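In: model the structure of this input:
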Amino acid sequence: MNRTGILKCCAAAAIAGAALLFTFGKRDDFGLGRTMEIAVNMMRELSLYFVDEVDPDKLLEGAAQGMVSHLDPYTEYLSEAEMSDFDVMTTGKYGGVGSLIRKKGDYVIFAQPYKDSPADKAGLRIGDKILAIDGEDAKGFTTEEVSKRMRGAPGTTFRITVERLLGGRHETLTLRRERIAIPGVPYAGWAAEGIGYIQHSDFTEGCYDDMRSAIDRLRREGDLRGLVLDYRGNGGGILQEAVKILSMFVPKGTEVVTTKGRTEGKSFRTSSEPILPDLPLAVLVNGNTASAAEIVAGALQDLDRAVVIGQRSFGKGLVQTTRPLGYNAYLKLTTAKYYIPSGRCIQAVDYSRAQEGSVREVPDSLIREYATRGGRKVYDGGGIMPDVRMEPEYSSRFAVTLYLMGFIEDFGDRYMQTRPDKRVDSRTFALTDADYEEFVRFMADKEVPYESETRRALEALRKAAENDRYGAIADEVEALEGQLRDDTQTNLETYRNEIVEMIENDIVLRHHYAAGVIEHNLADDPEIRRAVAILDNPEEYARIVTSQDTQRK
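Out: Okay, the predicted model is just below:
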């Protein structure tokens, strides 16, 4: 390792240690000073004497990860390289051409150009293959390598050679990078007559403006009698954006969230007059609704201002702050907890999860009762419990496997190639039986590494029976395995409805972008239908927000 790397590594640790000692000097924290000196010495010794060359950046990252590993899942070290991704996550903006990409064979192809992005304006479409970038052959490039070459400072240009999906011709284009803003509100429309629907996907910088524009457009288009706010899958983001969004629905000066930490606490109140102070609202949540999205849903519930529908939310009620560490590296650390108007904290009692998006079972003794503004009972223990609980819908592993392996998109490419002039209506498009039979034939020579849960269970039972020397049971299990049909062709029929939905979404996406896919699924979404039914029934809506307690667990 060169001397500069060693000095950079040790200097960073020493500076951090000195800063900490200065900060906590009044506490006479001998233990902190001792551990910082040991850390610096250890990094120096490893850098100088370890048998193999040591990368100082990796050494520092490993030490940093170790320091935060016993805290919570959200406190982490962000290197200079990782900060660009963090900025995109918080601002929703980056310099590039505005398209998702994916690997297909030896090349990377365009997977989803965003509407009105440089890629879209250049006429690039899903399935177009990237052959070269600035004259460099792109065969064998990974998606990361392609992404790195396409991103850059807004206003700069690069040349890209593509093979068109439709027609197969080769074209060389000059693309100008722009500041790409990923919209926080990908869709706003009508779920039913008089019932507006807004899907809000994240709380990045400026999402309040997106939400306000969506509401204003709906009010111009028709008589808005109720509004569905969809926060399913919204992982949160900037707290201040959540407060501003709440200001559209509750009186000015309403306390909607407070933060409490070791050093300070802060109260956040709405600062403007509401534009929809009395409009009936339904808020959709699920196990992946988190953070700022939970603040909006929970505050509206606590203030008896909306009916919350779906499944218990994720349970992330922690405030993260970034602190500079030098050399353009940062520490993202938890500094406080969120508390919504009833006084409850939405943070899950247990940081771990039984499965993604679900809170572990919370003992009754750890759940506390709170009251909404109107006196309804609500509870803490993790996340927001909906007023109207609905069972989640899951896709089969087989259908998900087809999607992850790219078979759905590959068939979409083929569908477009054979029907280049077909017109698709986002709301009414439906795959025909003949179309699906074409997909089945398309899959005839494809290998799908899928094993049903039933076959897995039978295999485990067979092995257990053999180990326990229960020969008769083993024979019966073998007979059951012989009767089980979970081959690809059988599964294509068993899970037909789910697969059809995925194919339809892929084809609609190619004609109408992401907004078209959302619109396509509105009519068949059970939670949206339930929300519409409640908003269309003033008596039921009033009963829920005035007298219905949420379930305890």
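
In: can we go C-alpha only for contacts and neighbour counts from here?
Out: Fine.

In: what about residue 355, distance to residue 383?
Out: 15 Å (C-alpha to C-alpha, to the nearest Å).

In: repeat that for residue 325.
Out: Counting by C-alpha to C-alpha, the gap from residue 325 to residue 383 is 32 Å.

In: so which of these two has more stuff around it?
Out: residue 383 (30 against 17; other C-alpha atoms under 10 Å).

In: where does the more buried one land in three-state SS?
Out: Secondary structure assignment for residue 383 (DSSP: H, G, I helix; E, B strand; the rest coil): coil.

In: tell me, how many neighbours does residue 284 end up with?
Out: Residues lying near residue 284 (other C-alpha under 10 Å) number 24.

In: stretch 405-422: which residues count as buried?
Out: Judged by neighbour count (16 or more other C-alpha atoms under 10 Å), stretch 405-422 contains these buried residues: 407-409, 411-416.

In: I meant to write stretch 321-331 there.
Out: So, applying 16+ other C-alpha under 10 Å, buried residues of stretch 321-331: 322, 325, 329-331.

In: kindly report the same for stretch 355-375.
Out: 357-360, 370-372, 375.

In: how long is that stretch from one end to the other?
Out: In stretch 355-375, first residue to last residue: 33 Å (C-alpha to C-alpha).

In: so residue 462, which of the three states?
Out: With three-state DSSP as the criterion, residue 462 reads helix.

In: surely it is in contact with residue 478?
Out: Yes: in this structure, residue 462 is within contact of residue 478 by C-alpha atoms under 8 Å, at 7.4 Å.

In: please state the offset of stretch 411-419 from the chain centre?
Out: Counting by C-alpha atoms, centre = their mean, to the nearest Å, stretch 411-419 is centred 29 Å from the centre of its parent chain.

In: now tell me what touches that stretch from outside.
Out: If you take C-alpha atoms under 8 Å, 6 or more residues apart in numbering as the criterion, stretch 411-419 is touched by 126-127, 165-167, 439, 442, 503, 506-507.

In: can you list contacts of the strand ranked longest in the chain?
Out: Counting by DSSP state E, the longest strand found in the chain is strand 329-339. Here strand 329-339 makes contact (C-alpha under 8 Å, 6+ apart) with 74-80, 83, 257-262, 265, 317-325, 345-347.

In: out of those residues, which are buried?
Out: 74-79, 257-260, 317-320, 322, 325, 345-347.

In: compare with the first, here's sequence two:
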Amino acid sequence: MSLRNRKIKIWGVGTLIILIALAFSSPSDRYFEIAKNLDIFATLFKEVNALYVDEVNPNKVIKTGIDAMLASLDPYTNYIPEDDIENFRTQSTGQYGGIGAITSRLNGKIKVVMLIEGYSAEKNGLKIGDEVIKINDIDIRELSREETSELMKGQANTPVSLTVLRYGKSSPITLNFKREKVKISNVPYYGMVSSDIGYVKLTEFTMQAGKEVRNAVNELKDKGAKKIILDVRDNPGGLLIEAVNITNVFLPKGKEVVFTKGKLTENNATYKTLNNPVDEEIPLAVLINSGSASASEIVAGTIQDYDRGIIIGQKSFGKGLVQITRPLSYNSQLKVTTAKYYTPSGRCIQALDYSFRNEDGSVGAIPDSMKMEFTTSNGRIVMDGGGIDPDITVKKDPLSPIARSLYTKGYIFDYATKYHFEHETIKDAKNFKLSDAEYQAFVNWLSDKDYGYTTQVEKKLEELTKNAKKEKYYQDIKARLADVKTTLEDSKKNDLIDFRHQIASLLEDEITSRYYLEKGSVESTFDSDDDIIKAIEILNAPEKYNQILGKK
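Out: This next block holds a predicted model:
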């Protein structure tokens, strides 16, 4: 064992002994230890501040220490300094003072990527694809997207001007707006995916989420919906009470939705539905994926536990921890985990180990021996230990390297902007499709663009070559490696054709958003979204639907 590893091991054992001692020590002893360590921290910082070779930024250094301390607990216990309080309020309430424009940095440029319907940005001429270069005469080209967003936000009824570069215009144009109170909708879209199936997309759990879902389902029923798809994919969660309100749309009054248990008894609580439902019989499909977390998992887990609907998609994120906020000095706040939540069957969906996840953030494989079995109302077996397992898993084809490259480098976005300014109108979003000629025009447009990408096979080949040289086999297999490399390069030349379906779907999504905003972006995927297609199939097969739910 190396000296370094021995030191780490000794330190670890020493830390464990201290923790055990603290756990079984009296309150007075614990308070002394807390006071002692705070004193050590304060004197240490004073010495560093006085003696360190460079100037020390107190705010930055202390925040780094606080963040590291909280990160050792769990990923969701966070320190919120005063400068970040406004962003935190926006996340909690879905409201902010602004113009209703969403921007992102693409290829080093700040561009408008979406407009919220009905607000100042849309009404006063801003367009998706515009490159923002100035806000109130401040050049923002070297600023981050976050800094740009802060400049755009402000008190309602205050003016703000944006100078933008627009496709087809030879010189910048300046647009004037009045900030207003912008409310980001929890339900950015609801509509009919077929003659009798309604679809509700839920992206947030801020205040009024339950009311928005309730209103959407009522309106869809008025339009003839006899079945409902509730989409909580990529919804990171939010207010727990709104998860209760949303399940209440489909469950009767008085049903337990979730209960929480923590170290302090005051954090133990049971949450039940409080109102009469919209419809407790209508067939229901809930769509989830690895980005569905927290409140989304409460909704999906509760619907599953009561056999109220089928869960379709991929395993959810696995966040079963409850946070509350506590005020700190100087207008800062602490968001701290106080309890775990449990679905009606008694299972906690918190990942057993939240420190290790797959690249997409999803829960890794967990051995069955580490899971516990629970049963739904109809006696179906469900498991804990990391996320909600769907009743029907839909395998998702990963995005091809070429499609990912075209998307991340902004070529799909830029071509959609070009297409929009060259076509005054298009078909409605559900029926819009690129023709063969239009797709070929896109391919031709790419001819002088650098969209180079490396496939996983090429990475493996490069690794094999490196290892072959290291282990002295390279000369023996050099010719074969060269043949494989040539074959791969020839094959990549066809990728724009071989992966046309993926690339065209991304293009159609982006193009329809230019004409129909969020609505267009959603509706354009109805005929290509495997989860939605599977939900429609099951909802249209009553016997199979009832069989999955264990109904007799």
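
In: rewinding a little: with the second structure superposed, average distance for the longest strand of the first structure?
Out: For strand 329-339 of the first structure, the mean deviation from the second structure after alignment is 0.9 Å (mean C-alpha distance after the TM-score superposition for the first structure).

In: residue range for stretch 313-333 of the second structure in the first structure?
Out: The alignment of stretch 313-333 of the second structure onto the first structure (TM-score structural alignment) spans residues 310-330.

In: can you give me the first-to-last residue distance of that stretch?
Out: Note: stretch 310-330 of the first structure ends 37 Å apart using C-alpha to C-alpha.

In: same thing with stretch 431-442 of the second structure?
Out: 20 Å.

In: next, the buried residues of that stretch.
Out: For stretch 431-442 of the second structure, the neighbour count (16+ other C-alpha under 10 Å) marks 432-433, 439, 442 as buried.

In: dump those residues to TSV, plus distance to residue 233 of the second structure.
Out: Shown next, in TSV, are those (distance: C-alpha to C-alpha, whole Å):
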residue	distance to residue 233 of the second structure
432	24
433	24
439	29
442	30
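
In: spatially speaking, which residue is in the middle of the second structure?
Out: Closest to where the C-alpha atoms of the second structure average out (C-alpha atoms, centre = their mean) is residue 234, at 4.5 Å.

In: do you know how far the residue mapped onto residue 388 of the first structure from the second structure is from residue 313 of the second structure?
Out: In the second structure, residue 388 of the first structure lines up with residue 392, judged by TM-score structural alignment. Per C-alpha to C-alpha, residue 392 of the second structure is found 7 Å from residue 313 of the second structure.

In: so between these two, which is more surrounded?
Out: Each of residue 392 of the second structure and residue 313 has its neighbours counted (other C-alpha under 10 Å); residue 313 has more, 25 against 18.

In: ok, that one touching residue 388?
Out: No: counting by C-alpha under 8 Å, residue 388 is not a contact partner of residue 313 of the second structure; they are 10.2 Å apart.

In: those strands in the stretch 101-250 of the first structure, which residues are they?
Out: Applying DSSP state E, counting those that start in this stretch to the stretch 101-250 of the first structure gives strands spanning 107-113, 129-133, 136-137, 157-163, 170-176, 178-181, 187-192, 195-199, 226-230.

In: now render these as a markdown table, adding mean neighbour count and distance to residue 424 of the first structure.
Out: Listed next are these as a markdown table, based on neighbours: other C-alpha atoms under 10 Å; distance: least, C-alpha to C-alpha, whole Å:
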| stretch | mean neighbour count | distance to residue 424 of the first structure |
| --- | --- | --- |
| strand 107-113 | 22 | 17 |
| strand 129-133 | 22 | 23 |
| strand 136-137 | 12 | 35 |
| strand 157-163 | 19 | 24 |
| strand 170-176 | 16 | 26 |
| strand 178-181 | 20 | 27 |
| strand 187-192 | 20 | 18 |
| strand 195-199 | 23 | 22 |
| strand 226-230 | 24 | 25 |
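
In: for these, which one sits closest to residue 64 of the first structure?
Out: Proximity to residue 64 of the first structure (C-alpha to C-alpha) singles out strand 178-181 among the strands of the stretch 101-250 of the first structure, at 31.6 Å.

In: in the second structure, what stretch matches that closest one?
Out: Using TM-score structural alignment, strand 178-181 of the first structure pairs with 180-183 in the second structure.

In: do stretch 492-504 of the first structure as well
Out: So stretch 492-504 of the first structure sits over residues 496-508 in the second structure, by TM-score structural alignment.

In: any idea how far the matching stretch is from the chain center?
Out: Mean-position distance between stretch 496-508 of the second structure and its chain equals 23 Å (C-alpha atoms, centre = their mean).

In: other residues contacting it?
Out: Residues outside stretch 496-508 of the second structure that contact it (C-alpha under 8 Å, 6+ apart) are 399-400, 402-403, 407, 412-413, 416, 432-434, 439, 443, 524-525, 528.

In: just the ones of these in strands?
Out: Members of the contacts of stretch 496-508 of the second structure lying in strands (criterion: DSSP E): none.

In: go through those residues and name the one nearest residue 17 of the second structure.
Out: residue 399 (48.5 Å).

In: what's near enough to touch the closest one?
Out: Per C-alpha under 8 Å, 6+ apart, neighbours of residue 399 of the second structure: residue 502.

In: same check on residue 352 of the second structure?
Out: Residues near residue 352 of the second structure by C-alpha under 8 Å, 6+ apart: 385-386.

In: so how far is residue 315 of the first structure from the alignment partner in the first structure of it?
Out: The equivalent of residue 352 of the second structure in the first structure is residue 349 (alignment by TM-score structural alignment). Using C-alpha to C-alpha, one gets 8 Å for the distance from residue 349 of the first structure to residue 315 of the first structure.

In: please apply the same query to residue 139 of the first structure.
Out: The value you get for residue 139 of the first structure to residue 315 of the first structure, if C-alpha to C-alpha is used, is 44 Å.

In: so the two - more neighbours on which side?
Out: Neighbours per residue, other C-alpha under 10 Å: of residue 139 of the first structure and residue 315, the larger number sits with residue 315, 28 against 13.

In: do you know how far the residue lying closest to that one once chain neighbours are set aside is from residue 245 of the first structure?
Out: Nearest residue to residue 315 of the first structure in three dimensions, chain neighbours excluded: residue 383, at 3.6 Å (C-alpha to C-alpha, 6 or more residues apart in numbering). To residue 245 of the first structure, residue 383 of the first structure is 20 Å away according to C-alpha to C-alpha.
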